[in-house]
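Enquirer: Take this sequence and fold it.
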Amino acid sequence: MAETNSGRLSWRAGGDALADIEQRQLFFIGGAPRSGTTWVQLLFDAHPDVCCKGEGLFPHYLEKGLTRIVEEWRQALSQKNNTLFRQSGGYQLPDDEDIDFLLATGILRAFNRQCRGGNYSAIGEKTPENVFLFPRLKRLFPHAKFVGVVRDPRDALTSALHIFYKAARDEGHDASPMDFIRHSLGPMIQGTKAMLALCSQYPSACAIVSYEALIADPKASVSRLFDFLGVESTSNIVDACIAKTAFSSLSSGRAPGDGRNSEFFRKGVVGDWKETLTPEMNRVILDAMGEWFPFFGWKP
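Expert: Reported below is the predicted structural model:
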């Protein structure tokens, strides 16, 4: 909330600020980890009229934390209402709308904070797991837009093996690479289904972009994303955003294909899975997610 000259919180001023943020074009980015969500977030943030940051971790902490707190509060009140205050009626219980209101307020506060006073027409946030929260976010913010990022799951899992699996091994976890892949496929399938379901229900509020399309034709892909968000997509703006977020710019000068498995921006290419995955790994992934390959234009 905003502060007065005395340093005290001004609820009215804070509420007005959040109401102003809510009037902007809000949007959320989600998709499987290592699918290109950070790249898309940075492309949006490079636009002069867009503020898009990551990761706010709204699904991990804000939603889960508020749900737990309100449920514990509800249980505590209910217990007293049914015992000590049984004859006097007790106190009215909080409900799920309280969680929604607090969650929406927390997200708007985060958006207000990330803008640092800037006057942006579009404000967004990227957390890969947002994809599981898309339906609820749509309910909280009916005018929000949603961007799903997809990538050939073999490439996404290859990147994840080099980044997350190695980190897990370093921490003492002894799962095999195949176990890691099998464990990762469940959430990837659920996320893809959630993304496609929302796009089917609200086609004008959803856009899906693939890592492969961004590599093959960045200008067309970025122009489409900016048009979807309702911000300028002139050649100068699009070219500047692409240049600012090119792999060489994000990786301290490395060219695409110059891989470093310890770096967040690891390699920046399509088809790297062929150098890492075994035929059995490829089969397991195709068995699990092959039905979507034609839809997204991936080749088995």
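
Enquirer: Every contact and neighbour count from this point should use C-alpha atoms.
Expert: OK.

Enquirer: Show me where the stretch 151-300 of the chain has its strands.
Expert: 206-210 (DSSP state E, counting those that start in this stretch).

Enquirer: to compare against the first, here's another:
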Amino acid sequence: MSELKKILYLGVSDLGKSNVEWYYYVFKESFYRFLQDKRINAQINIDLYIIQENYDFDIEKYDLIIIGSGPYFGLNEILNIYHRAANFNIPIVSWCTGFGSTDKIEEQSNELSELLLDLNAVSVRDYKTKNHVVSLVESRNKDIWTLANPLFLSRDSIEIQKNESEDILVNIDQQLDEHTEEQFEIAIQILLNKGYLITLNPLNLKARKYIKFFGEKFTEDRLSIIEETSSLNRLKRLINQSLLTINTDNDVSVLSASVGKPFISICKDDNIKEFADYIGFQKLVHSNEQLHAGLILQNVDDIQSNYCQMLKQIKKVKNSYSFDTIYEEMINILGLKEMCKESRIEINESLAGSIPEHYSGKEESPIFVGGAGRSGTTLLRVMLNAHPNLCSGPELKLLPMISDLYNQTNQLTSIMHSYHLEKSDINDIYATFVSGFFRKFKNWSKADRIIEKTPHNVLIMKELANIFPKAKFIHVVRDGRDVASSLVEMNWRDFQGKPLWYVQNIKNAAKYWAQVVNKAINDSNHPQLRDNVLTIKYEDLINQPEQIIQTVLNFIGEPWSPEVLNYDQVDRGYEPEESSTKQVSKKLYTKSKNRWEKQLSQQDKENFKQIGGQLLVELGYVKTFDW
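Expert: Got it, this is the predicted structure:
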């Protein structure tokens, strides 16, 4: 494995934070995919930095800086970072970058020319930007690659088939002006009368209040309002469920095309028009001033009549674009070209599908969540699952059995040696095996990282750490008295239909809780695990959710996302029902805290003190046995 390479991706907050993160996730996904295709087995971490004025950060630790997608070239902050990077000889590359106001170009032409000439590689998002760049570098030898809005180049596949859905998703990013609102209202009412289902979706916090006001103009059941803003993956799912989209945000129109859905764009500027020209959607783009209800209705009819033809055109144009050229330049800059094994080794076809999807150290391994049953592990799972970069399905339940098999395999030393298998080979085999259970779900979720939550993961952390040396573990602890009170209400049975021993009475439940927590704490101090286990308390999670989730995200190396607090809005209908399904479908509540005070008899309390009383003291839940 090569040394760790660090990339800094620069985003700009005035685009709206969600858009910045969308671009960042597309960059990460596509770059790791490129590394996979080229068989480059490198450790690469990519950090997002959202530029803030007068905010200092440690730039010298990075091997490459990316000026991200958006109108960034002319910003003072970009120019300042460029000068700082030059002091440390850090290369800089632009990725699908654009210009903002043309006034900036004239005001800062000398500085911009210097920046553009010094960039190690230049890629821009449209031909208008390319023309500006060419004028600034004049005739000097500089390769400039024109890509597209990166949201269009995400890896979503496009199926050429007629969509039978009657749903129209209307995405709004701000309050509409009086004329546009009036025409929207007329068009939506007519579409409702024709039998279409209309969903109003706010793209940011600013639009939420306005959409609620606008939606109150309609009384039909066929109109629904989404009250929370959506992550990128959730927005993709909403678009996929629709026949078409109507958008006041350019990026969402591009995203709609990327996943294979026609769009109608109500644009505030010309940026979307060049993209619409590429894919032959010129008649579906309207300025606020020219908009009238008849145009929207005509567009909907045209889309219905030419649906498959439109999808074929989108797919054709999408397939003509690629990030490969700029990414090849980036691996040259990072000194990774010699690691490209594509032409030097023969890949075993039977193993090709098992190559990890991503090549950053943190993306290669799952994140494991566990704790004693009824400790709040499901709540943590669904909150993290709402993060746009993470996905987590229901309990796999197989890992304890796989762990037993893994231990048995390692005991067959002579047999393994006969097959020329070292311990590292066995670890790789099991890593591929376990990862195979997650791969399709991760692809479907369009997330970078998988979280597996099974309570008893904390009992097999050593085994999992051998299989996945870079794995992170999160141990959720809850007051054992509440755990025991909840366990005895569970109708949990083994494979033979017999009640599990630890749900039969408080004494057994206390013993089980103490055993699980003690083993997890002891194992977390093992040298192999010491820096890779985070212990959190359920009570802290429900009382201070933002603070605790921020701690968890810092631990696993992910940026903050407000979506984690809106976990109850995520559609998890594909999951089988579990013991906590109903509870985690609601907003956070604290009524399950201290339930033991009402449910435990005095004898139950005495039994618990004998078994788990000292552990309660050590964990800080009580100071004495006087309770």
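
Enquirer: Show me what counts as buried in stretch 524-543 of the second structure.
Expert: Using 16 or more other CA atoms under 10 Å as the test for burial, stretch 524-543 of the second structure gives 524, 528-529, 532-539, 541-542.

Enquirer: Farthest pair within those?
Expert: Using CA to CA, these reach their maximum pairwise distance at Gln528 and Ile542, which is 30.3 Å.

Enquirer: Identify, from the buried residues of stretch 524-543 of the second structure, the entry nearest to Lys130 of the second structure.
Expert: Asn532 (46.0 Å).

Enquirer: and the closest one, what pairs with it in the first structure?
Expert: Asn532 of the second structure maps onto Ala205 in the first structure, with residues paired by TM-score structural alignment.

Enquirer: Tell me who's in contact with the closest residue to its match other than its chain neighbours.
Expert: The spatial neighbour of Ala205 of the first structure that comes closest, neighbours along the chain excluded (CA to CA, 6 or more residues apart in numbering), is Lys145 at 4.7 Å. Residues near Lys145 of the first structure by CA atoms under 8 Å, 6 or more residues apart in numbering: Gln25, Leu26, Phe27, Phe28, Lys138, Ala205, Cys206, Leu229.

Enquirer: And for Gln610 of the second structure?
Expert: Here Gln610 of the second structure is in contact with no residues (criterion: CA under 8 Å, 6+ apart).

Enquirer: residue in the first structure matching it?
Expert: By TM-score structural alignment, Gln610 of the second structure lines up with Asp287.

Enquirer: How much space separates its match from Asp179 of the first structure?
Expert: Distance from Asp287 of the first structure to Asp179 of the first structure, counting by CA to CA, to the nearest Å: 15 Å.

Enquirer: Show me the contact partners of the helix ranked longest in the first structure.
Expert: Longest helix in the first structure, counting residues (DSSP state H): helix 177-201. Helix 177-201 of the first structure has contacts (CA under 8 Å, 6+ apart) with 31-32, 129, 131-132, 134-135, 148, 157, 161, 165, 205-207, 281, 284-285, 288-289.

Enquirer: Take the residues you listed and keep only those in helices.
Expert: Those of those lying in helices (DSSP H): Val131, Phe132, Phe134, Pro135, Leu157, Met281, Val284, Ile285, Ala288, Met289.

Enquirer: Those: which two are farthest apart?
Expert: Maximum distance among these (CA to CA): 31.9 Å, for Pro135 and Met281.

Enquirer: the strands in the stretch 1-150 of the second structure, which residues?
Expert: Under DSSP E, counting those that start in this stretch, the stretch 1-150 of the second structure gives strands at 5-12, 44-51, 64-67, 70-71, 92-98, 121-124, 144-146.
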